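Engineer: generate a structure from the sequence data that follows.
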Amino acid sequence: MKTSRLPTYFLSHGGGPWPYMTGGFRSNFDKLEQSLVEMRTELQDLPKAVLVVSGHWEERGFAVSSGSNPGMVYDYSGFPDYLYQIKYGAPGSPKLARHVQDLLNSAGIDARPDPTRGFDHGTFSLMKPLYPNEDIPVVQLSLDAGYDPALHLKVGRALAPLRDEGVLIIGSGLSYHNLSAIQGTAGHGPSRQFDAWLQETLIRSPSETRTERLVEWEKAPAARAAHPREDHLIPLMVAVGAAEDEPGAVTYHQKDFAGGLTASSFRFGDIPSAYQSKGDAQ
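Structural biologist: Modelled structure (predicted):
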């Protein structure tokens, strides 16, 4: 049956404000950028708004950005001065923020509005190549600082109705995030091992098994070597929870990220039927 229900995504968002950079460092993200361009193509014009669960925002409980015109959060260091002047100018959506809060509260999950929260780089690093016209409203949802995977899966389940309302749900993090091991070769093996576990869990496991494995993700090979602090993994749980019984697929995979790390992004649920029918006709 054809549907316009949107899939959900867990996206590896790369390093710092990369879409705004020039020079050699920028080319590290060419494959990631191409995957985002392809994502925009397969979604067509179906998304009416975007909800980003960012690995760069955590609170006690959950907070929802509710301002009409979000500012910027320059949550990185060591970059040239001009990268602290950039602006991603998409509007917020107080109406969507209230709806997200209501859905969570109705599921027994504490959530509150935050009218001052701006776009952090977990959001604008993806949104700039994904929607460069800056015309689609964007709302952010924080993580809960306890990092409970089961709780974040529950959050995803509560937010699943948004998919039928034209709201694109994105979990923004990195499939490998160990900053102390990015330089040199120490991270190469662990990133491959953990990525292989992700592929097995998210793509080849039945939905019930997938959920069980995610709740117990610390048992995965190289789990803590890949994520000494799981802030960049937990957004995955929300994306999966919102499409828990639906198939997973890889949308981005790179074995030479940052000189030899393995990184991936994933989609959950089918791509919209409008794009499928175009592909079938080619």
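Engineer: only C-alpha atoms for contact and neighbour calcs from this point on.
Structural biologist: Noted.
Engineer: measure Arg98 to Tyr9 for me?
Structural biologist: When distance is defined by C-alpha to C-alpha, to the nearest Å, Arg98 is 22 Å away from Tyr9.
Engineer: the more surrounded of those two?
Structural biologist: Set Arg98 next to Tyr9 and count neighbours by other C-alpha atoms under 10 Å: Tyr9 wins out with 29 against 17.
Engineer: element containing the residue nearest to the more buried one when sequence neighbours are not counted?
Structural biologist: Once flanking residues are discounted, Tyr9 sits nearest to Arg267: 4.4 Å by C-alpha to C-alpha, 6 or more residues apart in numbering. Element membership of Arg267 [criterion: DSSP states H and E] is strand 261-268.
Engineer: what packs against that strand?
Structural biologist: strand 8-12, helix 188-199, strand 248-257 (3 or more C-alpha pairs under 8 Å, 6 or more residues apart in numbering; DSSP states H and E).
Engineer: out of the ones you listed, which comes closest to Pro113?
Structural biologist: Put simply, out of the helices and strands packed on strand 261-268 the one that sits nearest Pro113 is strand 8-12, at 22.7 Å, with distance taken as C-alpha to C-alpha.
Engineer: next, the angle from that closest one to strand 261-268.
Structural biologist: 170 degrees (axes from the mean of the first three to the mean of the last three C-alpha atoms, to 10 degrees).
Engineer: got the angle between the helix or strand that strand 8-12 is followed by and strand 8-12?
Structural biologist: Downstream of strand 8-12, the first helix or strand assigned by DSSP H and E is helix 30-43. With the same axes, to 10 degrees defining the directions, helix 30-43 sits at 170 degrees from strand 8-12.
Engineer: packing partners of helix 30-43?
Structural biologist: Counting contacts by 3+ C-alpha pairs under 8 Å, 6+ apart, helix 30-43 packs against helix 121-130, strand 248-257.
Engineer: another for comparison:
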Amino acid sequence: MEDPNAQQQGAAFPAPPYYFQRYTQPNLALLEKAKSDPTNPDLITALDALPFPIFALEPPPPIKRGICWMFGRPWPVQDTLATLAEQGIEQLYPKGDIDRVKELKKLNHSAIFNFLDLVHVLSTSPGEFATKVDHIRVIFINMHHILNEYRPHQARETLRLMMNDQLDRKRKETAAVRKTCADLRKQLAGLRALEQDRLVTPAGATTSDNNQDVDMAPATPVAASTSATATDAGGNGTAIGGSTSATNKNAEAMSRMMQLCDTIE
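Structural biologist: A predicted model of the protein is given here:
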């Protein structure tokens, strides 16, 4: 039987677990039969021939408490910050509520002092450097632990900034859509007024005789195409006479466009 400890869990890219070869189609079919009809004599014979229990193929239940192993190291199931005492490290700052900024400054000064002391030891007694190096290591671990206590606050602030950024971006996009709809509604209103003037223009008269001052600069490609359609239907500004069907279609298209703008807003 395979040795469960044969796999090197500490590898950066570990090999698949030793039992992955058990998950074959015949074995999975036996597992389904064992669930549905466990008293079948043929099934019992087939299960006895297996070198492992058939229900070992079932995935284990999720771990809800304790620790789990990953890359050869234990990790708590509940993601909590382990205390220095739980890690076997001496705590150099007071317990309870502290001024973290003040304590970090103290530890920083201690690290500088111990570094200078290490330089002195290396120049006088090089064989005693290990003690000073261990002191500096403990100081930096304490500083790192204090900084890690800020992680929940950092996560909340990062999430808040991301949500505010998304909200601002969506507000700008909404404002741009509303502005485009307002410009489009203005152009459609001008086109509608122009079409009505053409319906009442006498034969032989031109639109310029009515002294209509309509801003025909299209705000959007939709407005530009609608304006071109209206101009073609008008026949270069002349009275359209019997072309009322094209005018009605243009009016209906403009009405639908106005309704679309109202729906978007």
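Engineer: superposing both, give me the TM-score.
Structural biologist: Here the TM-score for the pair of chains, by TM-score structural alignment, normalised by the length of the second structure, is 0.20; 79 aligned residues with a C-alpha RMSD of 4.7 Å.
Engineer: in TSV, list the helices and strands packed on helix 30-43 of the first structure along with distance to His188 of the first structure and mean neighbour count.
Structural biologist: Below are these laid out as TSV (distance: least, C-alpha to C-alpha, whole Å; neighbours: other C-alpha atoms under 10 Å):
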stretch	distance to His188 of the first structure	mean neighbour count
helix 121-130	23	24
strand 248-257	9	17
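Engineer: okay, these in TSV with distance to Leu159 of the first structure next?
Structural biologist: What follows is these, written out as TSV (distance: least, C-alpha to C-alpha, whole Å):
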stretch	distance to Leu159 of the first structure
helix 121-130	18
strand 248-257	18
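Engineer: go ahead and confirm the residue nearest to Tyr9 of the first structure touches Gln199.
Structural biologist: No: Arg267 of the first structure is beyond contact range of Gln199, at 11.6 Å (criterion: C-alpha atoms under 8 Å).
Engineer: now the common contact residues for these two.
Structural biologist: Residues touching both Arg267 of the first structure and Gln199 (C-alpha atoms under 8 Å, 6 or more residues apart in numbering) are Val250.
Engineer: okay, these two: which has more neighbours?
Structural biologist: Neighbours per residue, other C-alpha under 10 Å: of Arg267 of the first structure and Gln199, the larger number sits with Arg267, 25 against 16.
Engineer: list the residues that contact the more buried one.
Structural biologist: For Arg267 of the first structure, the contact set (C-alpha under 8 Å, 6+ apart) comprises Pro7, Thr8, Tyr9, Phe10, Gly248, Ala249, Val250, Thr251.
Engineer: which non-adjacent residue is nearest the fourth one?
Structural biologist: By that I understand Phe10 of the first structure. Spatial nearest neighbour of Phe10 of the first structure, excluding adjacent residues (C-alpha to C-alpha, 6+ apart): Gly171 at 4.5 Å.
Engineer: how much space between the one you found and Ala97 of the first structure?
Structural biologist: Here Gly171 of the first structure is placed at a distance of 16 Å from Ala97 of the first structure (C-alpha to C-alpha).
Engineer: neighbour count: those two, which is higher?
Structural biologist: A side-by-side neighbour count of Gly171 of the first structure and Ala97, using other C-alpha under 10 Å, places Gly171 first with 31 against 26.
Engineer: which other helices and strands contact the strand or helix carrying the more buried one?
Structural biologist: Using DSSP H and E, Gly171 of the first structure sits within strand 167-173. Taking 3+ C-alpha pairs under 8 Å, 6+ apart as contact, the helices and strands that strand 167-173 of the first structure lies on are strand 8-12, strand 49-59, helix 121-130, helix 235-241.
Engineer: tabulate the ones you listed (a markdown table), appending distance to Leu103 of the first structure.
Structural biologist: Conversion of those to a markdown table gives the following (distance: least, C-alpha to C-alpha, whole Å):
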| stretch | distance to Leu103 of the first structure |
| --- | --- |
| strand 8-12 | 17 |
| strand 49-59 | 13 |
| helix 121-130 | 22 |
| helix 235-241 | 14 |
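Engineer: out of those, the one nearest Ala111 of the first structure is which?
Structural biologist: strand 49-59 (10.0 Å).
Engineer: buried residues in the closest one?
Structural biologist: Buried positions in strand 49-59 of the first structure, judged by neighbour count with 16 or more other C-alpha atoms under 10 Å: Ala49, Val50, Leu51, Val52, Val53, Ser54, Gly55, His56, Trp57, Glu58.
Engineer: which residue ranges of the stretch 51-200 of the first structure form strands?
Structural biologist: Per DSSP state E, counting those that start in this stretch, the stretch 51-200 of the first structure has strands spanning 62-65, 111-114, 138-144, 167-173. These are given in chain order.
Engineer: among the helices and strands packed on strand 167-173 of the first structure, which comes closest to Glu42 of the first structure?
Structural biologist: Within those, the stretch nearest Glu42 of the first structure is helix 121-130; the backing value is 11.4 Å (C-alpha to C-alpha).
Engineer: select, out of the helices and strands packed on strand 261-268 of the first structure, the one closest to Phe124 of the first structure.
Structural biologist: strand 8-12 (12.4 Å).
Engineer: name the single longest helix found in the second structure.
Structural biologist: Counting by DSSP state H, the longest helix found in the second structure is helix 151-200.
Engineer: ok, Ser12 of the first structure to Ala239 of the first structure distance?
Structural biologist: From Ser12 of the first structure across to Ala239 of the first structure, the span is 13 Å (C-alpha to C-alpha).
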